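Colleague: Pasting a predicted model and its sequence here:
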Amino acid sequence: MFDFISFGEILIDMISTDYVNGLKNSNVFEKHFGGSPANIAMNISSQGFSTSVISKIGNDPFGDYILSRMKKSKVNTDFIKIDDDYNTDIVFVLKSQFSPEFYPYRSSSLNLEVNDEAIEAVKNAKIFHFSTWSLSSDNNLEILLKLLKVAKENDTYVGFDPNYRKILWHSSIDIQNAMKIILPYCDLVKPSDDDAKYIFGERSIDKYIEIFHELGAKNVILTLGKDGSIVSSGEEKRSQPSFAKEVVDTTGAGDAFWSGTYIGFIENFDIFNAAKLGNAFSAENLKKVGAVLRLKNYHDLIDKYIQKGG
């Protein structure tokens, strides 16, 4: 049994080395491991939990790099298909202290596959996670629904990152209709205010949370950047300030938030204390460049932010 298993993209983030005005003005990029479902698996694995990812990469140097990084981080790679017909995805990202501009070159992540062994792993996992990339093509959505039904039938906790942007979307149905299909399966959805705006248009923060609940999500964490987050159980709603004191790069901050929140659930925290731990993970990630968190011991953050009522 895995503590955490995710379905979706693994890719290379090419992050600009300087703060400039737009990707078009960036000249130098550094290679980083990326892809939200994989980043979260890496982060959680680094804290001693068992994790795996269902994904696809190309049979190319970037795919080789990804596999070596994941194996070094003790993330199970049994359900990652290496495909000669598709390339490993690459995303160019603007180094930023705010929501970063990015441009994706997608191949493998639009053509995901799943086998019986992966379905069985989801059936027995504690947590199943997926992002918008996982439903952004007709092929992926069909596979995702199979996995969600298995998770639902076996009481696997389901989390969804609705990180929608139009540039990612290749499905024959629009994003709002896709939300109606998948949100009833979700125990937790964690949009940013930008995500919610791109999905539902201009609304109030409270309205965004209301819509996610109405469409089926049990718990909602709406992140607001430097202004913290709003956590809603459907019955109770609380504002939480950001714990961040230093911001070098925002890449992967959302993934770090997810990682801490999921570890909170594994530790049997309620949604509000789990979100505090996610907040603390995110604050740590903002101190450096790249999406994969470098954190020695999550218990230190629990002591600081949870047990002392942080």
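Modeller: That came in fine, so what should we check first?
Colleague: only C-alpha atoms for contact and neighbour calcs from this point on.
Modeller: Will do.
Colleague: Wait, a helix at F33?
Modeller: No - judged by DSSP: H, G, I helix; E, B strand; the rest coil, F33 forms no part of a helix; its state is strand.
Colleague: quick one, what contacts the closest residue to D270 other than its chain neighbours?
Modeller: Excluding the flanking residues, the one nearest D270 by C-alpha to C-alpha, 6 or more residues apart in numbering is G264, at 7.8 Å. Each residue near G264 by C-alpha atoms under 8 Å, 6 or more residues apart in numbering is listed here: D270, N273, A274, A275, L277, G278.
Colleague: H170: which of those residues is nearest?
Modeller: G278 (30.4 Å; C-alpha to C-alpha).
Colleague: Secondary structure class of that closest one, three-state.
Modeller: Going by three-state DSSP: G278 is helix.
Colleague: Y157 contacts F130, doesn't it?
Modeller: No - taking C-alpha atoms under 8 Å as the definition, Y157 is not a contact partner of F130, at 11.5 Å.
Colleague: Compare those two and say which is more crowded by neighbours.
Modeller: Taking other C-alpha atoms under 10 Å, Y157 and F130 do not tie; F130 has more neighbours (23 against 20).
Colleague: after the helix or strand hosting the more buried one, next one along is what?
Modeller: F130 is part of strand 127-131 when elements are defined by DSSP states H and E. Next along the chain after strand 127-131, taking DSSP H and E as the criterion, comes helix 138-153.
Colleague: which other helices and strands contact that next one?
Modeller: Contacts defined by 3 or more C-alpha pairs under 8 Å, 6 or more residues apart in numbering; DSSP states H and E place helix 138-153 against helix 116-124, strand 157-161.
Colleague: Next up, a structure to set beside the first:
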Amino acid sequence: MAEVFCVGELLIDFVAENQGSNLSEAVEFTKKAGGAPANVACAIAKLGGKSSFIGCVGNDPFGHFLLNVLKDENVDVSLAQRSKTFTTLAFVSLAEDGERDFVFSRGADRELKYDPSIKKKFDHNILHLGAATAMLGGPLEEAYNHYLFDALTKDSFISFDPNYRADLWKDNQVAFVKKCMPFVQKSHLCKFSLEEAQLISEKKDMHEACDALHDMGANIVTITLGGDGTLLSTTQQKQTVPSIAVTPVDTTGAGDAFIGCLLYQISELANFESVFSDFDLLLKMVRTANKAGAITTTKYGAIAALPHKSQLID
């Protein structure tokens, strides 16, 4: 089984309780572990896979809490770093349909320093790059770019999720798209929301968006569509894979559960090349990953809601 290395942010989600989608009216918050790459690492470990988290937290109680949560989920945190800067925080509100609104208070995640000794660990393994905060400058962005090219030299399977957050980019979407380009070009698998696919491809139609993303270099493209399932696209074929019917209460982490489950299944393959040649195999994997994402929306909190392998068996 291949190991999956997840690079990016690990942070505290303060989730507003007992209110709608307006953070200004929130009074009570519950502390949860969050950060898309960390969620992906936990999703893989919960399914029985091998995952390692590469990121930075503060040397403070919140940072200690976060690393302990990952350890409890059997994620390897030996490559995580600690900083004197305070742990990154996100304040999250949930609407009645489970959709989220974010406000970030950024801190230690940006302080991740590139470690050249990690390169050898990528050899014939999987690198997952979650980009929510990774392209906002600082040592993290430099490390993020280094790890992409390290993985390319080690025959790694590379996965990219742009994790676009409007609050972080404000009116600077052009810069976001430009910074995503090398990762779309070099990654074997790209996971997008519909908004992200349209933004990066500059195409409204999702089939045209897939074609444009393939033209940029992406081998396999998935566009998650919530309750409508996932559009799976390769350079040769496209198909929308339905999801399962659930009553969502919190969509936090659903996309991370999806890509984590997909990467877990890829990590079990004897040869990564089979995902490029066997569309039926990919369809089966995406169907299972859809189920993982859907189950995650039925509970509050991303990591706590991630499914175990037994929940995905028909």
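Modeller: Nice, I can see it. The structure presented is a predicted model; accordingly, all values stated were derived computationally and were not measured.
Colleague: on that earlier part again, put together TSV for the helices and strands packed on helix 138-153 of structure 1, with distance to D195 of structure 1 on each row.
Modeller: Below are these laid out as TSV (distance: least, C-alpha to C-alpha, whole Å):
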stretch	distance to D195 of structure 1
helix 116-124	26
strand 157-161	9
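Colleague: Give me whichever of those is most buried.
Modeller: strand 157-161 (a mean of 22; mean count of other C-alpha atoms under 10 Å).
Colleague: That one vs structure 2, mean deviation?
Modeller: Aligned to structure 2 and superposed, strand 157-161 of structure 1 gives a mean residue distance of 0.7 Å (mean C-alpha distance after the TM-score superposition for structure 1).
Colleague: Toward the C-terminus from that strand, list the very next helix or strand.
Modeller: Counting by DSSP H and E, what follows strand 157-161 of structure 1 is helix 175-182.
Colleague: Report the buried residues of that next one.
Modeller: Residues of helix 175-182 of structure 1 classed as buried: I175, A178, M179, I182 (neighbour count, 16 or more other C-alpha atoms under 10 Å).
Colleague: just those now: which is nearest V114 of structure 1?
Modeller: I182 (18.0 Å).
Colleague: measure the closest one to L144 of structure 1 for me?
Modeller: Noted for I182 of structure 1: a distance of 9 Å to L144 of structure 1, by C-alpha to C-alpha, to the nearest Å.
Colleague: Can you report how many residues lie near the nearest residue to R203 of structure 1 once chain neighbours are set aside?
Modeller: Excluding its sequence neighbours, the residue lying closest to R203 of structure 1 (C-alpha to C-alpha, 6+ apart) is K197, at 7.1 Å. If you count neighbours by other C-alpha under 10 Å, K197 of structure 1 ends up with 17.
Colleague: my read is K197 of structure 1 is in a helix, agree?
Modeller: Yes - the assignment for K197 of structure 1 (three-state DSSP) places it in a helix.
Colleague: Was I right to think it contacts S204?
Modeller: No - applying C-alpha under 8 Å as the test, K197 of structure 1 and S204 come out as separate, 9.3 Å apart.
Colleague: From A292 of structure 2, how far out is the equivalent of I143 of structure 1 over in structure 2?
Modeller: With TM-score structural alignment as the criterion, the equivalent of I143 of structure 1 in structure 2 is A143. A143 of structure 2 sits 30 Å away from A292 of structure 2, going by C-alpha to C-alpha.
Colleague: Neighbour count for these two, which is higher?
Modeller: A292 (31 against 21).
Colleague: Which of the three states applies to the more buried one?
Modeller: Relying on three-state DSSP, one would call A292 of structure 2 helix.
Colleague: Hmm, A302 and it touching each other?
Modeller: No - using C-alpha under 8 Å, A292 of structure 2 is not in contact with A302; the gap is 11.7 Å.
Colleague: Any chance you could list residues touching both of those two?
Modeller: With C-alpha under 8 Å, 6+ apart, A292 of structure 2 and A302 have common neighbours A254.
Colleague: Helices of structure 2, start to end?
Modeller: Assigned by DSSP state H, structure 2 shows helices spanning 36-46, 61-72, 138-153, 166-169, 173-186, 194-201, 206-216, 254-267, 274-277, 279-296, 302-305.
Colleague: In terms of secondary structure, what does the second one contact?
Modeller: It refers to helix 61-72 of structure 2. strand 11-17.
Colleague: how much does the strand it packs on stray from structure 1?
Modeller: Counting by mean C-alpha distance after the TM-score superposition for structure 1, strand 11-17 of structure 2 comes out at 0.9 Å.
Colleague: contact partners of that strand?
Modeller: 23, 26-35, 57, 62-63, 66, 87-94, 109.
Colleague: ok, so what distance separates the residue positioned nearest the centre of structure 1 from L188 of structure 1?
Modeller: With distances taken as C-alpha atoms, centre = their mean, S36 lies nearest the centre of structure 1, 4.0 Å away. With distances taken as C-alpha to C-alpha, S36 of structure 1 is found 16 Å from L188 of structure 1.
Colleague: ditto for A274 of structure 1
Modeller: Counting by C-alpha to C-alpha, the gap from A274 of structure 1 to L188 of structure 1 is 11 Å.
Colleague: Report the contact partners of A118 of structure 1.
Modeller: I54, F79.
Colleague: Can you find the partner of it in structure 2?
Modeller: Checking TM-score structural alignment: A118 of structure 1 goes with I118.
Colleague: quick one, what contacts V275 of structure 2?
Modeller: I266, L281, L282.
Colleague: what's the burial count for the first one?
Modeller: The reference is to I266 of structure 2. I266 of structure 2 - counted by other C-alpha under 10 Å - has 22 other residues nearby.
Colleague: re the thing from before, closest to G48 of structure 1 among the buried residues of helix 175-182 of structure 1?
Modeller: Using C-alpha to C-alpha, those come closest to G48 of structure 1 at I182, 30.2 Å.
Colleague: Quickly note the distance from the residue lying closest to that closest one once chain neighbours are set aside to S26 of structure 1.
Modeller: Distance criterion C-alpha to C-alpha, 6+ apart; nearest residue to I182 of structure 1, sequence neighbours excluded, is L145 at 7.5 Å. To S26 of structure 1, L145 of structure 1 is 39 Å away according to C-alpha to C-alpha.
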